[in-house]
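Visitor: here you go, sequence then predicted model.
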Amino acid sequence: MTDAAEAFITTRREGAILEVTLDRPKANAIDLATSRAMGRTFAAFRDDPGLRVAIVRTGGEMFFSAGWDLKAAAEGAEIDGDYGIGGFGGLQLLPDLNKPVIACVSGMAVGGGFELALSCDLIYAADHSRFALPEIRAGTIADAATIKLPRRIPHHVAMEMLLMGRWMEAEEALRWGLVNEVLPQDRLEARVWEVARLLASGPPLVFAAIKEVLRVSEAEDFATGMARMMNRQLPTIDRLYGSEDLHEGARAFAEGRDPVWQGK
């Protein structure tokens, strides 16, 4: 990792929450070195037992991220080079990421920037935000979005974005369920932190099981997925069903109190 790439990524920690900020003017575009640095940042989050939730945000209000750095590509950078441990943007291919990640989107999420948001579990957007996949106009494919987007919104709406590169405003994204909430810019970050704190107080072993089940079951039929859970064939399910937290949840319910989750 180069020092230059490191300089574009900052983190802020509050208890069990890690806020990761990409600030790479002018458009928060991501080149290979920045992608590798982001991957290392998110891998460190994944591997830190004291962290439970991550927030992904970017500097400025005009661009959440313009995605792949086309200027770098025009100067000869490899489009299919080494993006690092997590794939492009550090998240979409990161193995065993079983903690919730929230996207805090302010401004335009374009191409790979849109895909970065899609790699998160929850998306909160400022009301001036816009989304687009303009790769078609550059003669290439929005690879991750081609797989993910038709699974998130109606097929024909997704295909319109992929085939035509049209822009989607934040309110339309909310209408299709692509984002969780749309808020005024001055309320966005406070709302994201409110959600992050709520998740940080929740049961981490359950969150981990949910994320693994969702990830694995995408390639399986319903019966197979259910059998794998019932037979404790997934590591997170096996850990959850043998955990102290599972008993704590039952005790807390019976005693009429809030549970104290320890992640074990």
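Guide: That came through fine. Residues are numbered from 1 along each chain as shown.
Visitor: drop to CA atoms for contacts and neighbour counts, all remaining ones
Guide: OK.
Visitor: residue ranges of the strands in the stretch 51-200 of the chain, please?
Guide: With strands called from DSSP state E, counting those that start in this stretch, the stretch 51-200 of the chain shows them at 53-58, 63-65, 101-105, 108-110, 122-126, 130-132, 168-169, 181-183.
Visitor: and those as a markdown table, adding mean neighbour count?
Guide: Shown next, in a markdown table, are the strands of the stretch 51-200 of the chain (neighbours: other Cα atoms under 10 Å):
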| stretch | mean neighbour count |
| --- | --- |
| strand 53-58 | 24 |
| strand 63-65 | 29 |
| strand 101-105 | 26 |
| strand 108-110 | 26 |
| strand 122-126 | 24 |
| strand 130-132 | 24 |
| strand 168-169 | 16 |
| strand 181-183 | 20 |
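Visitor: below is an additional structure, to be compared with the one above:
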Amino acid sequence: MIREQACLSILVLTEDSAEGSCETVAALMKKMVLLVDPACRTHLIAFEPQGEHEQRAMRGNLWKSRSPFDRQKIILLGRAIAAKLIEDPIGFVAFHVDGDRRWAERASSENVAKFAEFVSTYVQPRVHDALRRQRDRDALAASDQDIARAAEAALARLLRLTPFRSIEAWLYQNTAEARRLCQAACGRHVAKIDGWAADRGALDELEDPKAELCLGSEHHLELARRAFPADEVFGANKSYAAAVVGLLDCADLCAALARTHA
């Protein structure tokens, strides 16, 4: 039996330092891309975990630090993202950062604003530089305008995934699995979980979702993988839906997903 090769690759970056965090984000994203393209075959997507340098810069939101002591780590993160974005065949980067606000207060999210600043300071210039070096090395007939358009397309492949307030607001949407895990642990939160199943938008408005249940981060991957109700969560039209729409807006991603079709 010949194993099919991946049609696209996505570097997964996450601020979550818990064990299995990259796998958790990848599992959530697999459900998202099926909403973008129901015919895509997710086993043909290679999800790459962050490396050591990226881990150092992502942990504890160091990527948005202004301390000179952190600058070199952030530079290396920006360089790794830029390198992935200009790969041939083209690569993608999924950047998970929590909104740290309730969905109703999303306009005041510092992380969203800092992400835009990080991209313009540490990623965009390196993408431009790499494309210019590529042009000069290969003697390509590409004008500065061509480089600018290529850089814009590359930066569109940097996909921000932002749960509000935190990633538990997405994971606890798997109310069937959360209910099962809670019953095995203490059983005290079953009524609350049932309430979320009836009103899925409520999870995005909690001050601290991870403090609501008896479940620790060791269950994150189970919640992301086991029958995650993506359609229902999308229907809540809050932060999960916004992330899916962000993927749908990436033309290169839609084209790459189409290449996975049977």
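Guide: Structure's in. What do you need? Not measured: the values here are computed from a predicted model.
Visitor: care to give me the TM-score?
Guide: Here the superposed chains carry a TM-score of 0.26, computed using TM-score structural alignment, normalised by the length of the second structure; 112 aligned residues with a Cα RMSD of 5.6 Å.
Visitor: would JSON lines of the strands of the stretch 51-200 of the first structure with distance to Phe45 of the first structure be doable?
Guide: Written out in JSON lines, the entries for the strands of the stretch 51-200 of the first structure read as follows (distance: least, Cα to Cα, whole Å):
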{"stretch": "strand 53-58", "distance to Phe45 of the first structure": "8"}
{"stretch": "strand 63-65", "distance to Phe45 of the first structure": "21"}
{"stretch": "strand 101-105", "distance to Phe45 of the first structure": "10"}
{"stretch": "strand 108-110", "distance to Phe45 of the first structure": "23"}
{"stretch": "strand 122-126", "distance to Phe45 of the first structure": "17"}
{"stretch": "strand 130-132", "distance to Phe45 of the first structure": "27"}
{"stretch": "strand 168-169", "distance to Phe45 of the first structure": "31"}
{"stretch": "strand 181-183", "distance to Phe45 of the first structure": "25"}
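Visitor: those strands: which one's closest to Arg228 of the first structure?
Guide: Comparing these by their distance to Arg228 of the first structure (Cα to Cα), the top pick is strand 101-105, with 24.9 Å.
Visitor: what's around Val245 of the second structure, how many residues?
Guide: Here the neighbour count serves as a burial measure; for Val245 of the second structure (other Cα atoms under 10 Å) it reads 15.
Visitor: how about it: what's its closest non-neighbour residue?
Guide: Val36 (8.0 Å; Cα to Cα, 6 or more residues apart in numbering).
Visitor: equivalent analysis for Leu161 of the second structure, please.
Guide: Looking at Leu161 of the second structure with Cα to Cα, 6+ apart, the closest residue is His96, at 4.7 Å.
Visitor: how near is the one you found to Gly195 of the second structure?
Guide: 27 Å (Cα to Cα, to the nearest Å).
Visitor: buried ones in the helix or strand harbouring Gly195 of the second structure?
Guide: Under the criterion DSSP states H and E, the helix or strand holding Gly195 of the second structure is helix 190-198. For helix 190-198 of the second structure, the neighbour count (16 or more other Cα atoms under 10 Å) marks Val190, Ile193, Trp196, Ala197 as buried.
Visitor: other SSEs contacting it?
Guide: Using 3 or more Cα pairs under 8 Å, 6 or more residues apart in numbering; DSSP states H and E as the contact definition, the elements that helix 190-198 of the second structure packs against are helix 175-185.
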